[in-house]
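J.: I would like to see how this sequence folds:
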Amino acid sequence: MLVVDVISQMSQAQTSYVLVFHEQELVGILTETDVVRAIGNRTLFENITVAEAMTQPVITISKADAEQISIVMQKFHQHDLCHLPVMDNNELIGVITRSNVLRVLYSMGVHSEIENLSLVDINARNHAKHMLELQAVITRNMAEGICLVRATDGIIVYANPKFETMFGYDIGELTDRHVSIVNYEDEHTTAEDVNQAIRAAVLRHGEATYEVHNVKKDGTPFWCRATTSVFEHPEYGKVLVAVQQDITEHKQAEDKLQKSLKEKEVLLKEIHHRVKNNLGIVSSLLQMQCRRTQEPQVTSILLDSQNRIASIALIHEKLYRSEDLANINFAQYIPDLVTHLFDSYNTSSSLVKLYLQIEDVGLDIESAIPCGLIVNELVSNALKYAFTNNQAGEILVKLYEHEHQLTLIVQDNGVGLPLDFESKRRKTLGINLIEGLVKQLRGSIEINSQQGTQFKINLKKG
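T.: You can find the predicted model right below:
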């Protein structure tokens, strides 16, 4: 801190010294003498810091020695002091000044007995006076508006200049006015309703922090963030001390941001809708091509491609219909996807029973699309190959989360994998696609073909 700043505070508080503390330890004292000395030693006075100008180390006196005026006078004379801090167990309890000593000696008379006179009480009162004066200066010059409202009748008994200018009033104009004059009212709530709600909350809890819609003298509404506390004032009794800060610009910026986010949300939903529609067009083209071909193998390939596109389109459909544009709820997605696959392969639900055990797991779009494709491939394979000759069976799809890891299980009780599965594994598009997607999601895959077929896939979430 610069000396010029401290001088202004000293002048306003009408004190001739400032004590300097570091981590609650008294490390220096800056007096008017120190200031004069600093001015004489430096040309650029405005750049002098308190640490450079203050007196250190500080000469102090114990509480016991301060009880003896003769010892006090000896300290002043020996060290040529104007101020003498009084310490009790390393704690400051007061400061004796030379003027204190002179006033006491004058009141006693020249021939009075002075050996047992204590100056600590005199200084304590003097120090308290300075502190009150300093607090008054701070209150007047705070960046926040402060007002004191009498709790009994809601009358403003004090408002600092910042409070009054913030509301568009002249200095002193709000004093003796009812506090509801600064509260905004509309067709639903009166100004007195606002005041009573705040008053009740503060008196109930002793303190309340809130945002309040206020109104200026000229009728302009604006927003404030306020903290109000209960205080027992020696003159006014119980008062509510309100500290308010104008947050109108912050609220306007917040509203603008919310509006912008809403616009982006609408735009994003529209994008997902259009992507879903475009994928639907591609799927329709494949379906048309499928109807025109006479080759069963080509028809099967086109149908698989249609289902893969459908699994992606369903992701975008879920997103644009959802309130949450960031995550897909797989507890809703997987049943819809599997139902589509049953319809696509003309599989009767009475012949092949479907069992779903899906937890409420949310995935972002980057994870949802590959995970959806994996479910599509595994369920499609089960429907196509697990149950031959209209054999009845069961398919289980299970998804759960444990310790930031997702586990997906697709299991059937069909004929199992063919004996040459391992040799053909690398040549099969579906299996290659599954393994590539699992790798993309930093996961692992386990295949069990003891009783039917089970694919167990572990994926890292996030």
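
J.: Please make it C-alpha for all contacts and neighbour counts, starting now.
T.: Fine.

J.: dump the residue contacts of S62.
T.: The contact partners of S62, by Cα atoms under 8 Å, 6 or more residues apart in numbering, come to V86, M87, D88.

J.: residue contacts, the last one?
T.: Read it as D88. S62, K63.

J.: and the gap between V6 and T139?
T.: Distance, V6 to T139, using Cα to Cα, to the nearest Å: 17 Å.

J.: ditto for L285
T.: Going from L285 to T139 by Cα to Cα gives 76 Å.

J.: The two: which is more packed in?
T.: Higher neighbour count among L285 and T139: T139, with 18 against 13, using other Cα atoms under 10 Å.

J.: what comes up buried for the host helix or strand of M131?
T.: In this structure, M131 sits in helix 120-141 according to DSSP states H and E. For helix 120-141, burial by neighbour count (16 or more other Cα atoms under 10 Å) applies to V120, I122, N123, A124, N126, H127, H130, E133, L134, T139, R140.

J.: helices and strands around the helix or strand following it, which ones?
T.: Where DSSP H and E defines the elements, the next helix or strand beyond helix 120-141 is strand 145-150. Packing partners of strand 145-150 (3 or more Cα pairs under 8 Å, 6 or more residues apart in numbering; DSSP states H and E): strand 156-159, helix 161-166, strand 237-246.

J.: how about this one, so we can line them up?
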Amino acid sequence: RGTRIGAIVLCRDVTEIRHQEQELITKDATIREIHHRVKNNLQTVASLLRIQARRSHTDEARDALTHAMRRVSAIAVVHDTLSEGLTQVVDFDDVFDRVLKLVAEVAASPSTRARTRKSGRFGTLPSEYATPLALALTELVTNAVEHGLAGREGEVEIIAERTEERLAVRVRDSGSGLPEGQVGRGLGTQIVRTLIQGELSGAIDWHTLVGSGTEVTIDIPLRYIGRAAR
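T.: Just a heads-up that it's a prediction; the model follows:
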């Protein structure tokens, strides 16, 4: 054993680091609180739309208000999920499961009984992808139930296929297929085109399945999503 003749002491002031860490914690809490409040406000708007729809005297007004309520509720689901996490990415499978349940319950009628089935995985998506995609899928599933399966019992299937570069989604129903010249005329279809092509730089296509039913295919590039959101 040697004889100790001295010592080296290293000191580092971590006050600034601790201050930055505290700022990040405060920022995260603030963002979560904002999402929580936005969700609550959206749910209030959805409730008002639902009440007004029930008081409407015409089918056209009632349908328009119900569709608006459903769209607002879909956005609220995304903000609710964001308010529970520490990042601005969401598990879109969880979001879509909740949206799908909402749509199936609201869109169905006494004469239309729809079964919904989802296969594949969407994975995690940043909020700027999750909100428009949730809205677009809400419109597509609603159209499949209300128009594809109108007055009958059937199934709506949603298939998600994700790679490192792309997200492909297919929404298909077992209904009567597309009437000639019907694609692109409704407000819901216009909304979907705007969201997929404009907001997400994706592609969308409608076609009638062999036998019966309609399939809508969506293809979204994921090149702008970081690895953390995969």
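
J.: rewinding a little: quick one: the helix holding M131 of the first structure aligns where in the second structure?
T.: When the second structure is aligned by TM-score structural alignment, helix 120-141 of the first structure has no counterpart there.

J.: before we move on, what about stretch 330-345 of the first structure?
T.: Using TM-score structural alignment, stretch 330-345 of the first structure pairs with 92-107 in the second structure.

J.: swap in stretch 265-280 of the first structure?
T.: The aligned range for stretch 265-280 of the first structure in the second structure is 28-43, by TM-score structural alignment.

J.: hmm, back to that, mean per-residue distance, the match of stretch 330-345 of the first structure versus the first structure.
T.: Taken over the aligned residues, the distance from stretch 92-107 of the second structure to the first structure averages 0.9 Å (mean Cα distance after the TM-score superposition for the first structure).

J.: And for stretch 40-55 of the second structure?
T.: Here the mean offset of stretch 40-55 of the second structure against the first structure after fitting is 1.4 Å, by mean Cα distance after the TM-score superposition for the first structure.

J.: Show me what that stretch is in contact with.
T.: A61, R62, D63, L65, T66, A68, M69, R70, V72, S73, I75, A76.

J.: Show me what the last one aligns to in the first structure.
T.: A76 of the second structure maps onto A313 of the first structure when the alignment is built from TM-score structural alignment.

J.: Pull out the buried positions in the lengthiest strand in the first structure.
T.: Counting residues, the longest strand in the first structure under DSSP state E turns out to be strand 221-233. Residues of strand 221-233 of the first structure classed as buried: P221, F222, W223, C224, A226, T227, T228, S229, V230, F231 (neighbour count, 16+ other Cα under 10 Å).

J.: for the residue nearest in space to the middle of the second structure, what are its contacts?
T.: Geometric centre of the second structure, nearest residue: A134, 2.1 Å, by Cα atoms, centre = their mean. By Cα under 8 Å, 6+ apart, the contact set of A134 of the second structure is A74, I75, V78, V95, F96, V99.

J.: cool, and V141 of the second structure?
T.: V141 of the second structure touches L100, V103, A104, V156, V171, counting by Cα under 8 Å, 6+ apart.

J.: So which of those sit within strands?
T.: Per DSSP E, the contacts of V141 of the second structure map to strands at V156, V171.

J.: Reformat the contacts of V141 of the second structure into a markdown table and put neighbour count and distance to Q190 of the second structure next to each item.
T.: As requested, those are exported to a markdown table (neighbours: other Cα atoms under 10 Å; distance: Cα to Cα, whole Å):
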| residue | neighbour count | distance to Q190 of the second structure |
| --- | --- | --- |
| L100 | 21 | 20 |
| V103 | 23 | 19 |
| A104 | 20 | 21 |
| V156 | 25 | 21 |
| V171 | 21 | 17 |
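
J.: Roughly how far does N41 of the second structure sit from N143 of the second structure?
T.: Separation of N41 of the second structure from N143 of the second structure (Cα to Cα) stands at 26 Å.

J.: Neighbour count for the two, which is higher?
T.: N143 (18 against 14).

J.: What lines up with that one in the first structure?
T.: Counting by TM-score structural alignment, N143 of the second structure corresponds to N381 in the first structure.

J.: likewise I159 of the second structure?
T.: Using TM-score structural alignment, the partner of I159 of the second structure in the first structure is K398.

J.: My understanding was that its match contacts D360; is that so?
T.: No - taking contacts as Cα atoms under 8 Å, K398 of the first structure lies outside contact range of D360: 11.5 Å.

J.: more crowded one of those two?
T.: Between K398 of the first structure and D360, counting by other Cα under 10 Å, K398 is the more crowded of the two (17 against 13).

J.: and the more buried one, what is it in contact with?
T.: Counting by Cα under 8 Å, 6+ apart, K398 of the first structure has contacts L356, Q357, I358, T407, L408, I409, V410.
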